[in-house]
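S.K.: what's the 3D shape of this:
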Amino acid sequence: MKPLKIIFAGTPDFAVPALAALIKAGHDVVLVLTQPDRPSGRGMKLKASPVKELALQHAIAVFQPETLKDVDAQARIEAVKADVMIVAAYGLIIPTNVLQMPRLGCYNIHASLLPRWRGAAPIHRALLAGDAETGVTIMEVVPALDAGAMVSKGVLPISERDTSQSLHDDLAHMGADLMVDAMQQLAETGNLPATIQDESLVTYAAKLQKAEASIDWTQSADLISRQVRAFNPFPVAHAILNGEVCRIWMATQSDVVSHVKPGTILDVGTNIQVACGQGALIVEELQLPGGKRLKAKDFIAGQNLKVGQHFE
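M.R.: Here you go, the predicted structure:
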């Protein structure tokens, strides 16, 4: 296999396994596109993206334009004369003329089973919707949002304990493996057969809003559990306990039937059981303002929590 000359465009942790896998597979990553360093942490010091950090470890040239619409930025990309561009959660719009620069095309790693969940938050939306499975799609990049023809897919079942974080990590590695396989085929044959998406099956994964993280205890325990797990690690589902915002990091559903006001604490033991509109929520991990994330039994002891108290 002759190594491909690759431009890799990615920014967050999700993209790191793919870049690492392509390097390991022996391809020639000649340029990494990633978003500019951003202020981070208490000191708001500029912080490099995870993709930039990996690229620098391998002495790969890094380019961080604010936009790819700039003529000089486009000239820098064109000068590389890449065979292919690979995109993984880059975060900037790639103009059509830039997509056409690589000789063999431009391919994206998208964390859903397209055409379901095009858009910004596919992992979270799959969890919130109660999907039985999610996955990764390798697709051609086109100007329309996540609308390109599909090269390959990998499927991942969603368990009752999965969070957005656990799915994110598994899908990042799945995407890396699928992209390496696709690039091997492209290197060997010069072609990647692709299937057009069925537009009648399209759903959109809207960007998360912080307001969505507020728990409504009149909802079913199943729905609230999905909300808690979908918003772990961000923006974290929350409710009011003793007048303070209590962040709930992990919770599963119980089929316990109760006839008390939703939000009422039914049991305190290893976990905290809370009445919902239907069923009960088993809360396993919580956090109060200024405090650490705690397992429920430690939280119960520290707050002297009792049956009959309420989450609002």
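S.K.: going by C-alpha atoms from here, please, whenever you check contacts or count neighbours.
M.R.: Will do.
S.K.: centre of the chain to the longest helix anywhere in the chain, how far?
M.R.: Identified as the longest helix of the chain according to DSSP state H is helix 164-189. Mean-position distance between helix 164-189 and its chain equals 14 Å (C-alpha atoms, centre = their mean, to the nearest Å).
S.K.: all helices for the protein, in order.
M.R.: 16-24, 50-57, 71-79, 96-99, 122-128, 164-189, 221-230, 296-303.
S.K.: out of these, deepest packed?
M.R.: helix 221-230 (a mean of 26; mean count of other C-alpha atoms under 10 Å).
S.K.: picking up where we left off before, tell me which of the helices of the chain lies nearest to Pro157.
M.R.: For Pro157, the closest of the helices of the chain is helix 164-189, at 9.4 Å, according to C-alpha to C-alpha.
S.K.: what packs against that closest one?
M.R.: With contacts defined as 3 or more C-alpha pairs under 8 Å, 6 or more residues apart in numbering; DSSP states H and E, the packing partners of helix 164-189 are helix 16-24, strand 106-110, helix 122-128, strand 133-140, strand 150-157.
S.K.: redo that, cut-off 6 Å
M.R.: Applying 3 or more C-alpha pairs under 6 Å, 6 or more residues apart in numbering; DSSP states H and E, we find helix 164-189 packed against helix 16-24.
S.K.: hmm, who's touching the helix it packs on?
M.R.: Residues outside helix 16-24 that contact it (C-alpha atoms under 6 Å, 6 or more residues apart in numbering) are 51, 173, 176.
S.K.: got JSON lines for those, with distance to Ala79 too?
M.R.: Below are those laid out as JSON lines (distance: C-alpha to C-alpha, whole Å):
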{"residue": "Val51", "distance to Ala79": "22"}
{"residue": "His173", "distance to Ala79": "31"}
{"residue": "Ala176", "distance to Ala79": "26"}
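S.K.: could you also give me the structure for this next sequence, so I can compare it with the first?
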Amino acid sequence: MKIIFAGTPEFAATALAALLKTSHEIIAVYTQPDRKAGRGQKLTPSPVKQLALEHNIPVYQPLHFKASTEEGLAAQQELAALGADVMVVAAYGLILPQAVLDTPKYGCLNIHGSLLPRWRGAAPIQRAIATGDDETGITIMQMAAGLDTGDMMYKTYCPIASEDTSATLHDKLAAQGATAICAVLESEETLQKYLAEREVQDESLTVYAHKLVKSEARIDWSMNAVQVDRNIRAFNPWPVAFIQLDENNALRVWNSIISSQSKVNAQAG
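M.R.: Model (predicted):
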């Protein structure tokens, strides 16, 4: 099949790398515009763009797909002209209007890092750890206009270890996501099967994984040790938990161990 791939960070690049090993034709890659990064603030391509260029795949980097603007309408028309059978989306970072979702023959499939409808939104990995979930996973869904509201086609499951950080869990789920999308796209017949058997999400079970903000990472010593530990692991590698020492100085905390001592009433510090 002819596939358009849309994604930006390493999570998405892992899936693209897996698809490149299949017999499918990746006819185009969509990714966010290059961003300034590092001390030199040099414009840097996304991991997905770097991988696409290594394989001589055409790369498109529109700012948006809003049909209300000449630029957005042109981006929609450009995508439609590619004639894709399906579009795979993983942590792309741009909103896709219904016109784009309807363009490929089989629509757009999303690789989401949670067991939907739990943890819809931008930070499913971090929220799962911070909340103390025992398990998470990957959901492949057919995209709809709402935020992660599409019908579910395929799930994989991943236990969350007591020592998992967002970094380690990210890597586990990225690998699972790559395997999952390849399973769904094993053949056109396989894709048709999963589309026919897709499941509507139960709205009553919806939980949102709101975007992280740096202020959340400040350690609140009124919390118990278990919650502090969860937050430290959830905010690794970003925004990184910290202790505010004074107005101008903070100590970053990358990991923690809960004491096995029975005394739990000791004051922080």
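S.K.: do you know how far Arg229 of the first structure is from Asp181 of the first structure?
M.R.: Distance, Arg229 of the first structure to Asp181 of the first structure, by C-alpha to C-alpha, to the nearest Å: 31 Å.
S.K.: give the contact list for the residue nearest in space to the middle of the second structure.
M.R.: By C-alpha atoms, centre = their mean, the second structure has its centre lying nearest to Ala91, at 4.2 Å. The neighbours of Ala91 of the second structure, taking C-alpha under 6 Å, 6+ apart as the test, are Gly7.
S.K.: what residue of the first structure takes the place of it?
M.R.: By TM-score structural alignment, Ala91 of the second structure lines up with Ala89 in the first structure.
S.K.: picking up where we left off before, Asp131 of the first structure: which of the contacts of helix 16-24 of the first structure is nearest?
M.R.: Using C-alpha to C-alpha, His173 is the member of the contacts of helix 16-24 of the first structure that lies nearest Asp131 of the first structure, at 20.3 Å.
S.K.: mean deviation of the longest helix of the first structure from the second structure?
M.R.: Its aligned residues in the second structure lie a mean 1.2 Å from helix 164-189 of the first structure after superposition (mean C-alpha distance after the TM-score superposition for the first structure).
S.K.: that helix versus strand 150-157: what angle between them?
M.R.: Computed by axes from the mean of the first three to the mean of the last three C-alpha atoms, to 10 degrees, the angle separating helix 164-189 of the first structure from strand 150-157 equals 150 degrees.
S.K.: in the longest strand that the first structure contains, which residues are buried?
M.R.: The residue-count maximum for a strand in the first structure (DSSP state E) belongs to strand 244-254. Along strand 244-254 of the first structure, these residues count as buried under the neighbour rule (16 or more other C-alpha atoms under 10 Å): 245-254.
S.K.: what does stretch 98-113 of the first structure contact?
M.R.: By C-alpha under 6 Å, 6+ apart, the residues outside stretch 98-113 of the first structure that reach it are 82-88, 122, 134-141, 175.
S.K.: what range in the second structure matches it?
M.R.: Stretch 98-113 of the first structure maps onto residues 100-115 of the second structure, going by TM-score structural alignment.
S.K.: again with stretch 202-212 of the first structure
M.R.: Mapped onto the second structure using TM-score structural alignment, stretch 202-212 of the first structure spans residues 206-216.
S.K.: which outside residues touch that stretch?
M.R.: Residues contacting stretch 206-216 of the second structure (C-alpha under 6 Å, 6+ apart): 117-124, 127, 239.
S.K.: so what corresponds to Ala144 of the first structure in the second structure?
M.R.: Correspondence of Ala144 of the first structure to the second structure, assessed by TM-score structural alignment: Gly146.
S.K.: how about Gln64 of the first structure?
M.R.: Under the alignment by TM-score structural alignment, Gln64 of the first structure pairs with Gln61 in the second structure.
S.K.: how about its match, what does it touch?
M.R.: Contact partners of Gln61 of the second structure, counting by C-alpha under 6 Å, 6+ apart, are 30-33.
S.K.: equivalent analysis for Ala251 of the first structure, please.
M.R.: 225, 282-284.
S.K.: ok so, going back, format the contacts of Gln61 of the second structure as JSON lines; extra columns: distance to Ile219 of the second structure and neighbour count.
M.R.: Formatted as JSON lines, these follow (distance: C-alpha to C-alpha, whole Å; neighbours: other C-alpha atoms under 10 Å):
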{"residue": "Tyr30", "distance to Ile219 of the second structure": "38", "neighbour count": "24"}
{"residue": "Thr31", "distance to Ile219 of the second structure": "35", "neighbour count": "28"}
{"residue": "Gln32", "distance to Ile219 of the second structure": "33", "neighbour count": "22"}
{"residue": "Pro33", "distance to Ile219 of the second structure": "34", "neighbour count": "16"}
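S.K.: so which of these sit within strands?
M.R.: In strands, judged by DSSP E, the following of the contacts of Gln61 of the second structure are found: Tyr30.
S.K.: and the contacts of Gln61 of the second structure, which is closest to Phe11 of the second structure?
M.R.: Minimum distance to Phe11 of the second structure across the contacts of Gln61 of the second structure is 12.7 Å, recorded for Thr31 (C-alpha to C-alpha).
S.K.: contacts only, for that closest one.
M.R.: Taking C-alpha under 6 Å, 6+ apart as the criterion, Thr31 of the second structure is in contact with 6-8, 61.
S.K.: can you select the buried ones among those residues for me in ChimeraX?
M.R.: Filtering the contacts of Thr31 of the second structure down to the buried ones (16+ other C-alpha under 10 Å) takes a single ChimeraX command:
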select :6,7,8
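S.K.: quick one: the residue lying closest to Val283 of the first structure once chain neighbours are set aside and Ala88 of the first structure, what's the gap?
M.R.: Using C-alpha to C-alpha, 6 or more residues apart in numbering and skipping the chain neighbours, the partner closest in space to Val283 of the first structure is Ala251 (4.4 Å). Noted for Ala251 of the first structure: a distance of 30 Å to Ala88 of the first structure, by C-alpha to C-alpha.
S.K.: what's His124 of the first structure aligned with over in the second structure?
M.R.: Per TM-score structural alignment, His124 of the first structure is aligned with Gln126.
S.K.: hmm, Ala234 and its match touching each other?
M.R.: Yes - contact criterion C-alpha atoms under 6 Å: Gln126 of the second structure and Ala234 qualify, at 4.7 Å.
S.K.: list the residues that contact both of those two?
M.R.: Residues touching both Gln126 of the second structure and Ala234 by C-alpha under 6 Å, 6+ apart: Ser166.
S.K.: export the helices of the first structure as CSV, with columns for distance to Ala111 of the first structure.
M.R.: Formatted as CSV, these follow (distance: least, C-alpha to C-alpha, whole Å):
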stretch, distance to Ala111 of the first structure
helix 16-24, 13
helix 50-57, 17
helix 71-79, 26
helix 96-99, 20
helix 122-128, 6
helix 164-189, 6
helix 221-230, 14
helix 296-303, 32
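S.K.: that concludes my questions; thank you for your assistance.
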